[in-house]
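Enquirer: got a predicted structure here, sequence first:
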Amino acid sequence: MICSASSPYGLVSVSTDKNKLNVPFIQQFLKDIYWAAGRTIEEVQTTIDHSFCFGIYLNDTQIGFARVITDYVVFAYLMDVFITEKHRGKGYSSVLIRSMMTEPKLKDIKIWRLATSDAHFLYEKFGFKALENPEKMMEKKVI
């Protein structure tokens, strides 16, 4: 466990223990969200196996998830960040992101990136901003 705090709704904790993650819960959420639509449980497990993962729990029940793909020095990409609908608007996203940004294993990272269509306000609180030179970025999609 990397942090734990009381809230008006109970005990909130964030953990990087992959054994504690509820993979069916994560897949159930991701399969219907715009950025991961259709992702199978096997694909979710593969992404977890190859990422540094964070689960957020309310009274030991998982309410959200996020993962980081990184080399632990130069670059990190923040992915699959979510809090279930029932628990949004209570500050849990900020608890989750703050835990990631202050995780000692990630302290040396120079460049953090992410993609979002609707949560700019959240990430801006943690220093994220639009790319300085988006024309330098490229991507390849295999659909």
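Expert: Looks like it came in fine.
Enquirer: please count neighbours and contacts with C-alpha atoms only from this point.
Expert: Will do.
Enquirer: so who does the one residue sitting closest to the centre of the chain touch?
Expert: Centroid-nearest residue in the chain: residue 66, 2.0 Å away (criterion: Cα atoms, centre = their mean). Taking Cα atoms under 8 Å, 6 or more residues apart in numbering, we find residue 66 in contact with 53-55, 78-82, 96.
Enquirer: and here's the other structure:
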Amino acid sequence: MSHLNTQDLHVSTDKAELDVPAIHHFLSTQSTWAIGIPPATVQRAIDHSLCVGGYIDDRQVAFARVVSDCATFAYLVDVYVLAEYRGRGYSKRLMAAVMAHPDLQGLRRFMLATSTAHDLYARYGFTAPFRPGTLMERYVPDIYQP
């Protein structure tokens, strides 16, 4: 699946179309989870992930990244729509493209972490962990801060 056109939003998994400086700018200055992330870290993350970009004309306005073995597990991260483009259904279109991707079918576990968009992700089958006591994490929230 390289392209999925939905109304005025063009959705693509082609990494050549990604505006990496724009992605870095959003993540490092506007996200709630990656403030201060270095450009090289963003690039390395993109290089090793399945990425979905959302575009209006030639401007990237949305992004999502999935870390996966494409067989059993996936982790959805870095999902955003630029503030001035929110409220138009673009996050739903971006998520529909992620969930329809052929490499992400039949996974045993698909995870994400969110503090604000539970309703969006619930539309695609995401719930609180079935057995939260079995999950652990190593979390360093201020890793990108000096």
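Expert: Done, it's in. Please read these numbers as outputs of a predicted model, since none were measured by experiment.
Enquirer: what's the TM-score once they're superposed?
Expert: Once the chains are overlaid, their TM-score stands at 0.93 when taken by TM-score structural alignment, normalised by the length of structure 1; 139 aligned residues with a Cα RMSD of 1.1 Å.
Enquirer: about what we covered before: which two in the contacts of residue 66 of structure 1 are spaced the farthest apart?
Expert: 55 and 78 (13.6 Å; Cα to Cα).
Enquirer: okay, these two: which has more neighbours?
Expert: It is residue 55, of residue 55 of structure 1 and residue 78, that has more neighbours when counted by other Cα atoms under 10 Å, with 26 against 19.
Enquirer: aligned to that one, what sits in structure 2?
Expert: Matched by TM-score structural alignment, residue 55 of structure 1 corresponds to residue 53 in structure 2.
Enquirer: quick one, what contacts that match?
Expert: Per Cα under 8 Å, 6+ apart, neighbours of residue 53 of structure 2: 11-14, 17-18, 60-64, 94.
Enquirer: could you export the residues you listed as a markdown table, including distance to residue 32 of structure 2?
Expert: What follows is the contacts of residue 53 of structure 2, written out as a markdown table (distance: Cα to Cα, whole Å):
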| residue | distance to residue 32 of structure 2 |
| --- | --- |
| 11 | 24 |
| 12 | 24 |
| 13 | 24 |
| 14 | 26 |
| 17 | 25 |
| 18 | 21 |
| 60 | 19 |
| 61 | 17 |
| 62 | 16 |
| 63 | 15 |
| 64 | 15 |
| 94 | 19 |
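Enquirer: rebuild the residues you listed as JSON lines, extending it with secondary structure and distance to residue 34 of structure 2.
Expert: Formatted as JSON lines, the contacts of residue 53 of structure 2 follow (DSSP: H, G, I helix; E, B strand; the rest coil; distance: Cα to Cα, whole Å):
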{"residue": "11", "secondary structure": "strand", "distance to residue 34 of structure 2": "23"}
{"residue": "12", "secondary structure": "strand", "distance to residue 34 of structure 2": "23"}
{"residue": "13", "secondary structure": "coil", "distance to residue 34 of structure 2": "22"}
{"residue": "14", "secondary structure": "coil", "distance to residue 34 of structure 2": "23"}
{"residue": "17", "secondary structure": "helix", "distance to residue 34 of structure 2": "22"}
{"residue": "18", "secondary structure": "coil", "distance to residue 34 of structure 2": "18"}
{"residue": "60", "secondary structure": "strand", "distance to residue 34 of structure 2": "19"}
{"residue": "61", "secondary structure": "strand", "distance to residue 34 of structure 2": "18"}
{"residue": "62", "secondary structure": "strand", "distance to residue 34 of structure 2": "16"}
{"residue": "63", "secondary structure": "strand", "distance to residue 34 of structure 2": "14"}
{"residue": "64", "secondary structure": "strand", "distance to residue 34 of structure 2": "14"}
{"residue": "94", "secondary structure": "helix", "distance to residue 34 of structure 2": "20"}
